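S.K.: Following is a predicted model, sequence given first.
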Amino acid sequence: MADIGFIGMGNMGYAMLKGMLSCFDASGIVFTDASQERMENVEKITNVKYVNTNAECAKLAKVIILAVKPQYYESVLQDISNIVKEDDIVISLAPGIRIDYLSSKLEFNPRIVRVMPNTPALVGAGITGVAYQKDRFSSDEEKLIENIFRSIGEMVRVDEALMNAVVCASGSSPAYVYMFIEALADSVVKYGMPRDMAYKFAASSVLGSAKMVLETGEHPGILKDRVCSPGGTTIAGVAALEEYGFRNAVFKATDACYEKNQKLQGE
C-alpha cells in the first residue's frame, strides 16, 4: 500500500514528484505512465516504484494524483471509476476539468481536490492554486494536502470559480517568462555579451525582481518607478515597451489562455 499514487508522469507529474521527494519517502509513492520507457527512467532516477496500470495505481494509493492531459481524462476515469472509494482522495491537475465532472465519473464519490501547479515545482519554487470542498476533509487530510503542495513551493486556497484565472496567472505564465528571459538575453548578445552570461543576468534579474514584489509587498508599479530615473535609460526602455504593446500583449495572452480553458470545460 502507498500513500500517494501518480497516474501520468509527464512534465508536470515529474516536476511534482521530484519536488515531493524532498519531504516524502519514495517508498510511500507509486506511479504509472503510458510509456514503459518513461516509467523505467523515472524509477531509475527517483527510486519510486512504478506499476503497469491505472487501476493498479489507484488500488495501491490513498491519494491518487491525476497528472495526465485533459484529453486522456475520460479513459483514465473509466479505468479507476469503480476502484477509488469514498475515503480516497483524488487530486486533479488538469486545466478545465471541474470537480463536478470528476464526481459524475467516479462511482463511489471520493473526495476531489482540483489544483493548478506550475513547472517551477521541479526546483521547489512552484505555486499551486488549490480548490476543494472543505467540509469533506479532516484536518489531517487538509494537512496532507498542504504538505504535498508546500513541498514543491507555495500553496494558495482558491474558490474553484477562479481556477481558470489561476491557470493564466501561474500555470501557463512560466512559458511567457522564459520567452522574456530568452528575448532579453538575445537583445544583449546582439551587443557582444556571451550567451551564458546573458542568460545569467536576465534570469537573475527576473528572480530578484519577483522577490522584491513578494518580500516588500509593494505595488509593482511603485517598484518600477523607483528604477526609472527621470530622463534616464530605464524610462527610455519602458517607453519603448509601451510603444510596441508589451502590456497589451500580456493581456492578449491571458485572454487566449482563459478562452482555451473555457473551451476545455465546455463553457
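M.R.: Yes, it's here. Numbers count the residues shown, from 1 in each chain.

S.K.: Going by C-alpha atoms from here, please, whenever you check contacts or count neighbours.
M.R.: Noted.

S.K.: So which residues of the chain form strands?
M.R.: 2-7, 29-32, 49-50, 61-66, 89-92, 111-116, 126-132, 153-157 (DSSP state E).

S.K.: ok, structure two:
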Amino acid sequence: MAQQATPVRTARLGRALGPEPTTVSGVVLLLPGGDETSHRRPSPMLAAASVRALGRRLTRAARDEGLAAHAVHYRTRGWNGAEANLARDADWAVEEAVRRYGDVPVCLAGLDMGGRAALRAGGHEAVNSVLAIAPWLPEDDVAAPPEPVKQLAGRHVLIVHGTNDQRTDPELSFRLAARAKKSNRHVCRFEVHSDGHGLHQHRDEVHALAEDFVMGVLFGRAFARPLEDAFAAPPPLGLRMPLASGFGRRR
C-alpha cells in the first residue's frame, strides 16, 4: 500500500475581524502568543482568542478608515530557536496582506511570543509600525547575538509591558527598546505598573493606547499627548513611560 505524504503545514490569515471594508487603506496583523519550543499545531480558536478583542476594538475605531484586521494562524506553536517559526509566519502574513490588499501600510501587533515575532518581522518594506504587548524575549547571553533591532529603522514602535510580569521579563523589553532607540527616534515603551503578563487590571487602558497608536501610524490621526510625549522624550524617560489609569476614557 502506498504511503500517504504528510501534509505540509502552512500559515494562514484568519477571517477579517469586523465588517470588511469596501476599500482597504491599512492592515493590522494580530500575532498571538506561542511557546519557546514546540512543533505542535496550535489551536486556531484558542490562539486567536487572545488577540480578537483588540482586533475588534481597532476595527470599530477605524470603521470609516478602511482597516482590515486579521489574526495570524501559525504553522506551529513554538519559536523553535534558530528556526524562528513565528517570525517566518509573520513575514508570510505580511506578504499575504500585500497580495490581497496591495500597497497599503501594515502594522504588526503581537502579544507575548507574538510580540517578538512582530519585532523580528518589522523589517518588511510594507510594515510601517510594530506594536509589541508583553513581548517574550530571550535572556541576554554573551554567547549568542542579541535580539536584532536594525530591521526596525524607520518604523514606529510601541512596546507595552506590565511591571509585575512573571512570564516575560519587562527589563528585557526595556533593553531592546533602548538599543532600538539609538538609531530610531520613533520608539517608545509604556510600563503598566502593578500589572502582570495578561495586563488584566488595565486592559481597557492598554487597548486604548493600542488604538491611539494604530490610528496614528496607519491613518495619520494625531497621537494622544502621552504617546506623543513618549516618542519625543529621550531615553530612559520615553522608554519607561507610565500608562496612566483611565487612559482613553474621556477622549
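M.R.: Sure thing, it's come through. Remember, it's a predicted structure, so these values are computed and weren't measured experimentally.

S.K.: And the TM-score between them?
M.R.: Once superposed, chain against chain, the TM-score is 0.36 (TM-score structural alignment, normalised by the length of the second structure); 141 aligned residues with a C-alpha RMSD of 5.3 Å.

S.K.: Take the strands of the first structure and write them to TSV, including distance to Leu17 of the first structure.
M.R.: Shown next, in TSV, are the strands of the first structure (distance: least, C-alpha to C-alpha, whole Å):
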stretch	distance to Leu17 of the first structure
strand 2-7	8
strand 29-32	9
strand 49-50	12
strand 61-66	10
strand 89-92	14
strand 111-116	15
strand 126-132	12
strand 153-157	13
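
S.K.: what would those look like in a markdown table with distance to Ile181 of the first structure and mean neighbour count?
M.R.: Below are those laid out as a markdown table (distance: least, C-alpha to C-alpha, whole Å; neighbours: other C-alpha atoms under 10 Å):
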| stretch | distance to Ile181 of the first structure | mean neighbour count |
| --- | --- | --- |
| strand 2-7 | 32 | 22 |
| strand 29-32 | 34 | 26 |
| strand 49-50 | 36 | 20 |
| strand 61-66 | 31 | 23 |
| strand 89-92 | 30 | 24 |
| strand 111-116 | 23 | 24 |
| strand 126-132 | 18 | 23 |
| strand 153-157 | 21 | 17 |
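
S.K.: mind checking which of these is nearest Ala256 of the first structure?
M.R.: Evaluated over the strands of the first structure, closeness to Ala256 of the first structure peaks at strand 111-116, with 17.5 Å, by C-alpha to C-alpha.

S.K.: Show me what that closest one is packed against.
M.R.: Secondary-structure packing of strand 111-116 of the first structure (3 or more C-alpha pairs under 8 Å, 6 or more residues apart in numbering; DSSP states H and E): strand 89-92, helix 99-105, strand 126-132, helix 163-166.

S.K.: again, 10 Å this time
M.R.: strand 61-66, strand 89-92, helix 99-105, strand 126-132, strand 153-157, helix 163-166 (3 or more C-alpha pairs under 10 Å, 6 or more residues apart in numbering; DSSP states H and E).

S.K.: who does the third one touch, helix- and strand-wise?
M.R.: Counting contacts by 3+ C-alpha pairs under 10 Å, 6+ apart, helix 99-105 of the first structure is packed against helix 73-80, strand 89-92, strand 111-116.

S.K.: residues of it that come out buried?
M.R.: Buried positions in helix 99-105 of the first structure, judged by neighbour count with 16 or more other C-alpha atoms under 10 Å: 99, 102-103, 105.

S.K.: Quick check: which of the helices and strands packed on helix 99-105 of the first structure is nearest to Ala175 of the first structure?
M.R.: strand 111-116 (14.9 Å).

S.K.: Could you work out the end-to-end span of stretch 166-181 of the first structure for me?
M.R.: End-to-end distance for stretch 166-181 of the first structure: 22 Å, by C-alpha to C-alpha, to the nearest Å.

S.K.: burial of Leu17 of the first structure, as a residue count?
M.R.: 26 (other C-alpha atoms under 10 Å).

S.K.: any idea how far it lies from Lys211 of the first structure?
M.R.: For Leu17 of the first structure relative to Lys211 of the first structure (C-alpha to C-alpha), the value is 25 Å.

S.K.: before we move on, the earlier item: now the helices and strands packed on helix 99-105 of the first structure as CSV including distance to Ala203 of the first structure?
M.R.: Converted to CSV, those look like this (distance: least, C-alpha to C-alpha, whole Å):
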stretch, distance to Ala203 of the first structure
helix 73-80, 35
strand 89-92, 31
strand 111-116, 24
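
S.K.: do you know which of the ones you listed lies nearest Arg157 of the first structure?
M.R.: That would be strand 111-116 among those, by C-alpha to C-alpha, at 9.3 Å.

S.K.: for the first structure, longest helix please?
M.R.: helix 195-216 (DSSP state H).

S.K.: If you count neighbours, what's buried in that one?
M.R.: 198-199, 201-203.

S.K.: Out of these, which comes closest to Met12 of the first structure?
M.R.: Using C-alpha to C-alpha, the buried residues of helix 195-216 of the first structure come closest to Met12 of the first structure at Ala203, 21.4 Å.

S.K.: Now do the contacts for the closest one.
M.R.: For Ala203 of the first structure, the contacting residues are 177-178, 180-182, 184-185, 197, 209, by C-alpha atoms under 10 Å, 6 or more residues apart in numbering.

S.K.: Give me the buried entries from the residues you listed.
M.R.: 181-182, 184-185.

S.K.: Narrow those residues to those in helices?
M.R.: Short answer: these in helices (DSSP H) are 181-182, 184-185.
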